[in-house]
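S.K.: from the sequence below, what's the structure:
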Amino acid sequence: MTPKQYTLELVKRGYKVFPLVPNTKRPIKDQSYLTASNDLQIVAKWFDDLPQANLGLELASKSLIVVDIDNHNSTSIRDTMQKLTDQGCKLPAETYIEETPSGGLHFFYTGTVPIKRVTNFIPNVDLLADFTVIAPSAINGDAYRSISNEYTYNNIAKAPQWLIEAMSDKPKQFYSSDHPTLQAGKKWTGKRLDEIVNGVNAGGRNTWLTKQVGWLISTGAELETAYTITQQINRDYISPPLPDSEVNTIFKSVVRKEATKYEQHSK
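M.R.: Below is the predicted model:
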């Protein structure tokens, strides 16, 4: 089955998809999970125009949640899953699971949660409820693939309760017994960090990021540090992320504005 045929079969079952630049996780111009479609003609044309396109899946319309376990460092998948289990966050294996090109795993579950993602829930684990890259997408010759013929999109398991809570607007905190929950009052910096992690969707992305950049610079951190964090905020907490050129424009604009304010204050 060709990528186009596979995608059209998903679309026939009501799943919304969007095209990605071949060999990347990046949406093609003017496309994102916000423009995802389950219109057969529209989707077919995407693949007619770009046969090697990778594939993104919009999750919310099907109440899907994906637990994304990375395999990008020395920590093994097994160790990461054990850490989840130790914190009361066991992952049911009786569901659809895809292996990623890097050797990571995507566990698919169903559940009604806000359209968002929780990045770095624990190290190497992200929780996704907005979109994900799926098979048969490929990166550098390695493809996303189902790890079992027994489980498909037709029998995705219900999300465990801890996952529903973790994706809620006020997620429950999971700590081991030697790391108690902090009870002290939340300071202004903590509130701002919470605001960043909660992220933003398409509406107001520029204004929101400008606000965060202004705060980062106001902390007195080196501009290189502020810029590095700005890039991470855009990558992990803005859906879909802004183009790099737009992030650079926002950052430079805020730097100029802060410099002007400093000069005026110094006179």
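S.K.: C-alpha from now on. contacts and neighbour counts both.
M.R.: Noted.
S.K.: count the neighbours of Thr230 for me.
M.R.: Counted with other C-alpha atoms under 10 Å, the neighbours of Thr230 add up to 20.
S.K.: got the contact list for it?
M.R.: Leu209, Gln212, Val213, Val247 (C-alpha atoms under 8 Å, 6 or more residues apart in numbering).
S.K.: how about Glu94?
M.R.: For Glu94, the residues meeting the contact criterion (C-alpha under 8 Å, 6+ apart) are Tyr151, Ala157.
S.K.: looks to me like it is in a strand.
M.R.: No: Glu94 is assigned coil when assessed by DSSP: H, G, I helix; E, B strand; the rest coil, not a strand.
S.K.: can you pull out the strands in the stretch 1-150 of the chain?
M.R.: If DSSP state E, counting those that start in this stretch is used as the criterion, the strands of the stretch 1-150 of the chain fall at 17-20, 54-58, 64-69, 97-99, 105-110, 117-122, 125-128, 131-134, 138-139, 142-143, 145-146.
S.K.: and this one, please, so the two structures can be compared:
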Amino acid sequence: MPVKQSPQLRAALWYARRFHWHVFPIRPRDKAPLTAGGFYNATTDQAQIRHWWQQWPDANVGIACGASGLVVIDIDAKNGAGGLESWADLRQELGSDIDDTPTVETPTGGLHLYYAAIDRSIRNSTSQLANGIDVRGEGGYVVAPPSEHPEGGTYNWALNCGPHECELDPLPEGIAERLRGPQKLVLDSDSSNGSGDAIITTGQRNATLTSLAGTMRRRGMTCDAIVAALLAENSARCSPPLHDDEVTRIALSVARYDPVLDPEHLTDMGNSRRLVHLAKDDLRYVPQWGWLWWDGRRWARDTSGAAMRCARETVQAIRSEATRREDEAERAALEKWAKTSESLARIRAMVELAQSELEFVADVEQFDTDPMLLNCLNGTIDLRTGRLRPHSRADYITKLAPVEYVPDAAHPIWT
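M.R.: Just a heads-up that it's a prediction; the model follows:
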């Protein structure tokens, strides 16, 4: 019996095939990417998309805006953000037809309006367009239907406003002009604190705090330390300050990345360690069997090149790492090494060296040790209790019964 496709996988394949939108997997009921390269890994390749959702069947769907030629207007309605009111004012000023474009309804009452990017000059911003309205463009991404929201509920296309029902309009020029306006730091020379530090204004807060968080993470600071530092910086310099939960989200997003290796570790061994950071939860190497990968239900023999795909993702992550480097020499060295690492010889060397990494190495005797666990498509049954529980890497199961367990199913033959 073929494994069922999740609604998220069907949607991801549809977005990529029909609209050429670049998609990537996001953590279930979350907004954080699952791959180390995040939206830089986004693709329209159907095989890669299927591979991701085999690894993470419940993953949410992310769309990389810049690569997809999109600008998305994010109208926030929760906690009195005022986004809907601001949008009503913009409609009155710029015309009521500015929202005749594919539209997503968010579980918190907000809206995501999808537009075709006129060019690639529109980048992410927070409340620069208007109070309670964020923008996702070049360098950003959105969570797409039918993904699940962290607070419950799902993202849905508005009635008659799906991308197959409503023409994708170009970003209205009136909006584009506002977003292309100057974004600058205003020096608060008269500040009462006398520090002389630059005040971070609307439109720069997220980018500045993200850059600061990246610097701290590269220096090995813990997530808690980054959160504390960003909250202090937000309070002291951001005008107006971001909500604490938004600042914490920035810190958590950056802290997902392991502290980067020093520039001198741009070697095959360094790449092997990077592969560990990327795939230590999803790959195992058994000398007698070769590579195994976690397909979301079991540890399966790697007959489809999963280890090599993870190695390619590692190379993409090096490129992503380069963009987060502030030092020009370090950034140039990383970009050069990323290009070198694209060769088949370097990728093979990375995978071969990784076979001896302790995080990957496993013994045959670790697998299938509990005969009272029966692995099914929808979970693992503990035959001692009859309880169905979620699939778990820690069970080290390699077998899978190609059926779903239905506790209340009729069984007339056995009565």
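S.K.: TM-score for this pair?
M.R.: Scored by TM-score structural alignment, normalised by the length of structure 1, the superposition of the two chains gives a TM-score of 0.67; 224 aligned residues with a C-alpha RMSD of 4.1 Å.
S.K.: want to throw the strands of the stretch 1-150 of structure 1 into CSV with distance to Pro27 of structure 1 and mean neighbour count?
M.R.: Output for the strands of the stretch 1-150 of structure 1, formatted as CSV (distance: least, C-alpha to C-alpha, whole Å; neighbours: other C-alpha atoms under 10 Å):
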stretch, distance to Pro27 of structure 1, mean neighbour count
strand 17-20, 4, 26
strand 54-58, 8, 25
strand 64-69, 19, 25
strand 97-99, 20, 22
strand 105-110, 19, 24
strand 117-122, 17, 18
strand 125-128, 17, 21
strand 131-134, 10, 22
strand 138-139, 14, 18
strand 142-143, 17, 17
strand 145-146, 20, 18
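S.K.: and the ones you listed as TSV, adding distance to Asp169 of structure 1?
M.R.: Converted to TSV, the strands of the stretch 1-150 of structure 1 look like this (distance: least, C-alpha to C-alpha, whole Å):
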stretch	distance to Asp169 of structure 1
strand 17-20	26
strand 54-58	20
strand 64-69	15
strand 97-99	26
strand 105-110	17
strand 117-122	11
strand 125-128	13
strand 131-134	18
strand 138-139	33
strand 142-143	34
strand 145-146	31
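S.K.: Arg192 of structure 1 is nearest to which of the ones you listed?
M.R.: For the strands of the stretch 1-150 of structure 1, distance to Arg192 of structure 1 was read as C-alpha to C-alpha. The smallest value, 16.2 Å, belongs to strand 117-122.
S.K.: show me where the stretch 151-300 of structure 2 has its helices.
M.R.: When assigned using DSSP state H, counting those that start in this stretch, the helices of the stretch 151-300 of structure 2 occupy the ranges 173-179, 205-218, 223-237, 244-255, 268-279.
S.K.: report the buried residues of the second one.
M.R.: When you say that, I think you mean helix 205-218 of structure 2. Residues of helix 205-218 of structure 2 classed as buried: Arg205, Asn206, Leu209, Thr210, Ser211, Leu212, Ala213, Gly214, Thr215, Met216, Arg217, Arg218 (neighbour count, 16 or more other C-alpha atoms under 10 Å).
S.K.: try stretch 166-173 of structure 1
M.R.: Applying 16+ other C-alpha under 10 Å to stretch 166-173 of structure 1 flags Ala166, Met167, Ser168 as buried.
S.K.: what do we get in structure 1 for Ala176 of structure 2?
M.R.: Mapped onto structure 1 by TM-score structural alignment, Ala176 of structure 2 lines up with Ile164.
S.K.: my bad, Val71 of structure 2
M.R.: Using TM-score structural alignment as the criterion, Val71 of structure 2 maps onto Ile65 of structure 1.
S.K.: cool, Ala88 of structure 2 as well?
M.R.: The criterion is TM-score structural alignment: under it, Ala88 of structure 2 has Gln82 as its aligned partner in structure 1.
S.K.: just give me the neighbour total for its match.
M.R.: Neighbours of Gln82 of structure 1 under the rule other C-alpha under 10 Å: 15.
S.K.: what's the separation between it and Gly88 of structure 1?
M.R.: Here Gln82 of structure 1 is placed at a distance of 10 Å from Gly88 of structure 1 (C-alpha to C-alpha, to the nearest Å).
S.K.: ditto for Ala44 of structure 1
M.R.: The separation that Ala44 of structure 1 has from Gly88 of structure 1, given C-alpha to C-alpha, amounts to 43 Å.
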